[in-house]
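1. predicted model and sequence follow; I will ask about them next.
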Amino acid sequence: MASDNIQSKWAQHQFEEPTKKLKTQEDVEIFKKSSTFQEYIIFVCEIQVSVKSKMISETKDNGKFQKVVQYLQELEGLLEKNPPIQQPMRFGNKAFKDWHADMIKSTDNFLAEYLPEPIKGAIVELRVYLQDSYGSNVRLDYGTGHEMAFAFFLLALKKLGLYDTSDLEVLCRCVFYKYINLMRKIQVTYMLEPAGSHGVWGLDDYHFLPFLFGSNELVNSQYVLDPSYIHKDDILKKYEKEYMYLHCIDFIKQQKKGPFFEHSPILNDISGAANWTKVAQGMVKMYQAEVLFKFPVVKHIFFGTILPFN
């Protein structure tokens, strides 16, 4: 198998603990030209393509990511073990620190069990991405940089030969969407602060990629004919489990009070686009401009030997 060949190539590799390399805006310009940036944006676009014009229920789980899904389910179970505490501050419940400590133990156990023997050395790199995927246990916040850390973890698994491009649709629906649903529960349970939030000018307070992937699911949809349909509450309720973009909009409407155009002006503007193809294309450009090219976000990226800064 090709994946076995890839793994054997990594068997003698010297893995190193990833570190943050981007110290200035000039470093961001170097990052834009790096192989890791190219690999990452291609990876994101390939995932977007893999779910084009497909409802979530159309994806058949091939079982390849069962252990990753079980790990995410275990992290969800830790929410019950670490309920929020009574405190005067509304945001940043301190019980998140206890959840985070338990997450680190679960992550190390998961990686030790999940990785095949020839590439067990990669744990030193993968654990850094996973530990950074759920928010800061110091600032008690979460944002697109943490979301990116999880995407970096998934890309690293691909580079290590644990799955290939033909698995991306299942990866998106069974792993990434499971991660998003976990993060929604964590955000609500512990009232995490939005990290470096654009405030009302962001897509939502925490995420970008679910919109980027989800917009392409809606291309040629016979049920959600154009972007203006996000304002039809009956459509949202009927199809939010079939289309991630609608799920995100529904979540925002549950969490925020007041008119949609006031609390989510960017998404409101996007709802005026002619069709979903334009939205999906625009999301990729916006992700680069508002996330990947923004120093306050990418300064938190960790680079190792699987995903190097070169």
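-> Perfect, thanks for sending it. Numbers count the residues shown, from 1 in each chain.
2. okay, CA-based contacts and neighbour counts for the rest of this
-> OK.
3. what about Q7, neighbour count?
-> The tally of other residues near Q7 (other CA atoms under 10 Å) stands at 18.
4. now N93
-> 21.
5. just checking, it touches I85?
-> Yes. Judged on CA atoms under 8 Å, N93 makes contact with I85 at a distance of 6.8 Å.
6. longest helix of this protein?
-> helix 95-114 (DSSP state H).
7. can you list the buried residues in it?
-> 95-100, 102-104, 106-108, 110-111, 114 (16 or more other CA atoms under 10 Å).
8. list the contacts of it.
-> Contacts of helix 95-114 from elsewhere in the structure, counted by CA atoms under 8 Å, 6 or more residues apart in numbering, are 67-68, 71, 74-75, 78-79, 81-85, 120, 123, 126-127, 130-131, 137-138, 140, 190.
9. and the next element down the chain from it?
-> For helix 95-114, the following helix or strand on the C-terminal side (DSSP states H and E) is helix 123-131.
10. for that next one, packing partners?
-> The contact analysis (3 or more CA pairs under 8 Å, 6 or more residues apart in numbering; DSSP states H and E) places helix 123-131 against helix 95-114, helix 144-159.
11. do a quick rundown of the strands in the protein.
-> Ranges of strands in the chain, per DSSP state E, are 19-20, 141-142, 193-194, 302-303.
12. so which of these is the most surrounded?
-> strand 141-142 (a mean of 25; mean count of other CA atoms under 10 Å).
13. and the longest helix of the chain with helix 123-131, angle?
-> 140 degrees (axes from the mean of the first three to the mean of the last three CA atoms, to 10 degrees).
14. tell me how far helix 95-114 is from the chain's mean position?
-> 18 Å (CA atoms, centre = their mean, to the nearest Å).
15. got it, and stretch 138-156?
-> 7 Å.
16. how near is the nearest residue to I180 once chain neighbours are set aside to E147?
-> Spatial nearest neighbour of I180, chain neighbours left out: P210 (7.7 Å); criterion: CA to CA, 6 or more residues apart in numbering. Distance, P210 to E147, using CA to CA, to the nearest Å: 10 Å.
17. ok, these two, which is more surrounded?
-> E147 (24 against 20).
18. how many residues are close by the nearest residue to the more buried one once chain neighbours are set aside?
-> Spatial nearest neighbour of E147, excluding adjacent residues (CA to CA, 6+ apart): S133 at 5.9 Å. By other CA under 10 Å, 23 other residues sit near S133.
19. and here is the other one:
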Amino acid sequence: MCPSYFFFFCIGSSHEDDMPVVSFNFMLPKKEISMVPDMGKWKRSQAYADYMGFILTLNEGVKGKKLTCEYQVSETVEKLLAMLATLDRWIDETPPVDQPSRFGNKAYRTWYAKLDQEAEALVTAVLPSERHDAAPEIAVYLKEAVGSIIYKHQCI
């Protein structure tokens, strides 16, 4: 099984036409690391090896490149940037609530509720049609990347 986070960032690679057709088994993520000893299991997993390989490949890909060099932007990267622009626009549309709070601004709940409702559609818009079945799994990663509303509710 290919970890979706790896697939998500590679779908627009310039080599996608050269790649063989592979079938994937997508599933909603579940928490597997609950305690410090669980980290050993993660570090020995194929997913960890794939993730680290992905990070190292990204690192190697930018070595020696100037920030000002010209580069081609793939359609997938354009779609990802549009998705991020949408999230940014939602921030502008959800101004902070003027209120004293020890655990963050309550406007975050409103913003997160919109993300929670729209995440799967946002992800689907980035994915090629033959990979739309990955959207529910990747949407979870997107939502968790910005924080947890559950944690915020427990703290307030």
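-> It's in. As the structure is a prediction and not an experimental result, all values here were calculated from the model.
20. fetch the TM-score of the aligned pair.
-> Between these two chains, after superposing, the TM-score reads 0.76 (TM-score structural alignment, normalised by the length of structure 2); 135 aligned residues with a CA RMSD of 1.9 Å.
21. sorry, back to before: so the longest helix of structure 1 corresponds to what in structure 2?
-> Counting by TM-score structural alignment, helix 95-114 of structure 1 pairs with residues 107-126 of structure 2.
22. any idea how far H146 of structure 1 lies from K120 of structure 1?
-> Remark: distance between H146 of structure 1 and K120 of structure 1 (CA to CA) = 24 Å.
23. can you pick out the residue with more neighbours from the two?
-> Higher neighbour count among H146 of structure 1 and K120: H146, with 25 against 16, using other CA under 10 Å.
24. will you turn the strands of structure 1 into JSON lines that also has distance to P265 of structure 1?
-> Formatted as JSON lines, the strands of structure 1 follow (distance: least, CA to CA, whole Å):
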{"stretch": "strand 19-20", "distance to P265 of structure 1": "33"}
{"stretch": "strand 141-142", "distance to P265 of structure 1": "21"}
{"stretch": "strand 193-194", "distance to P265 of structure 1": "17"}
{"stretch": "strand 302-303", "distance to P265 of structure 1": "32"}
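25. which position in structure 2 aligns with K185 of structure 1?
-> Using TM-score structural alignment, K185 of structure 1 pairs with nothing in structure 2.
26. ok, A280 of structure 1 - contacts?
-> Neighbour list for A280 of structure 1: 212-213, 215-216 [criterion: CA under 8 Å, 6+ apart].
27. map it onto structure 2.
-> Checking with TM-score structural alignment, A280 of structure 1 has no match.
28. helices of the stretch 201-310 of structure 1, start to end?
-> 209-217, 233-239, 244-255, 260-263, 265-270, 276-287, 295-298 (DSSP state H, counting those that start in this stretch).
29. my guess is the residue nearest to E147 of structure 1 contacts D141. True?
-> No. Applying CA under 8 Å, one finds S133 of structure 1 not in contact with D141, separated by 11.2 Å.
30. mutual contacts of the two, please.
-> With contacts defined as CA under 8 Å, 6+ apart, no residue is shared by S133 of structure 1 and D141.
31. quick one: furthest residue from the center of structure 2?
-> In structure 2, counting by CA atoms, centre = their mean, P100 sits farthest out from the average C-alpha position, at 31.0 Å.
32. kindly provide the distance from that one to M19 of structure 2.
-> Using CA to CA, we find P100 of structure 2 at a distance of 53 Å from M19 of structure 2.
33. same thing with K31 of structure 2?
-> 31 Å.
34. ok, G64 of structure 2 next?
-> From G64 of structure 2 over to M19 of structure 2 the distance is 26 Å, taken as CA to CA.
35. for E75 of structure 2, same thing?
-> Computed as CA to CA, the E75 of structure 2 to M19 of structure 2 distance reads 17 Å.
36. and those two? which has more neighbours close in?
-> Here E75 of structure 2 and M19 are compared on neighbour count by other CA under 10 Å; more neighbours surround E75, at 14 against 8.
37. picking up where we left off before, narrow the contacts of helix 95-114 of structure 1 to just the buried residues.
-> With burial judged by 16+ other CA under 10 Å, the buried subset of the contacts of helix 95-114 of structure 1 is 68, 71, 75, 78-79, 82-84, 120, 123, 126-127, 130-131, 137, 140, 190.
38. before we move on, the earlier item: what's the most buried one of the helices of the stretch 201-310 of structure 1?
-> helix 209-217 (a mean of 25).
39. starting at the chain centroid, how far to it?
-> Taking CA atoms, centre = their mean, the mean C-alpha location of helix 209-217 of structure 1 is offset from the chain mean by 11 Å.
40. so what does A139 of structure 2 match up with in structure 1?
-> Per TM-score structural alignment, the equivalent position to A139 of structure 2 in structure 1 is R127.
41. ugh, wrong one, I meant Y5 of structure 2
-> Aligned by TM-score structural alignment, Y5 of structure 2 pairs with nothing in structure 1.
42. relative to V97 of structure 2, how far out is Y5 of structure 2?
-> As judged by CA to CA, Y5 of structure 2 and V97 of structure 2 stand 33 Å apart.
43. about what we covered before: after superposition, how close is the match of helix 95-114 of structure 1 to structure 1?
-> With mean CA distance after the TM-score superposition for structure 1, stretch 107-126 of structure 2 departs from structure 1 by a mean of 1.7 Å once superposed.
44. find the nearest non-adjacent residue to the counterpart of P83 of structure 1 in structure 2, please.
-> Per TM-score structural alignment, the equivalent position to P83 of structure 1 in structure 2 is P95. What sits nearest to P95 of structure 2 in space, not counting adjacent residues and going by CA to CA, 6+ apart, is A107, at 6.7 Å.
45. ok, now how distant is that neighbour from Y141 of structure 2?
-> On the measure of CA to CA, A107 of structure 2 and Y141 of structure 2 end up 21 Å apart.
46. do F24 of structure 2 as well
-> Distance of F24 of structure 2 to Y141 of structure 2, given as CA to CA: 17 Å.
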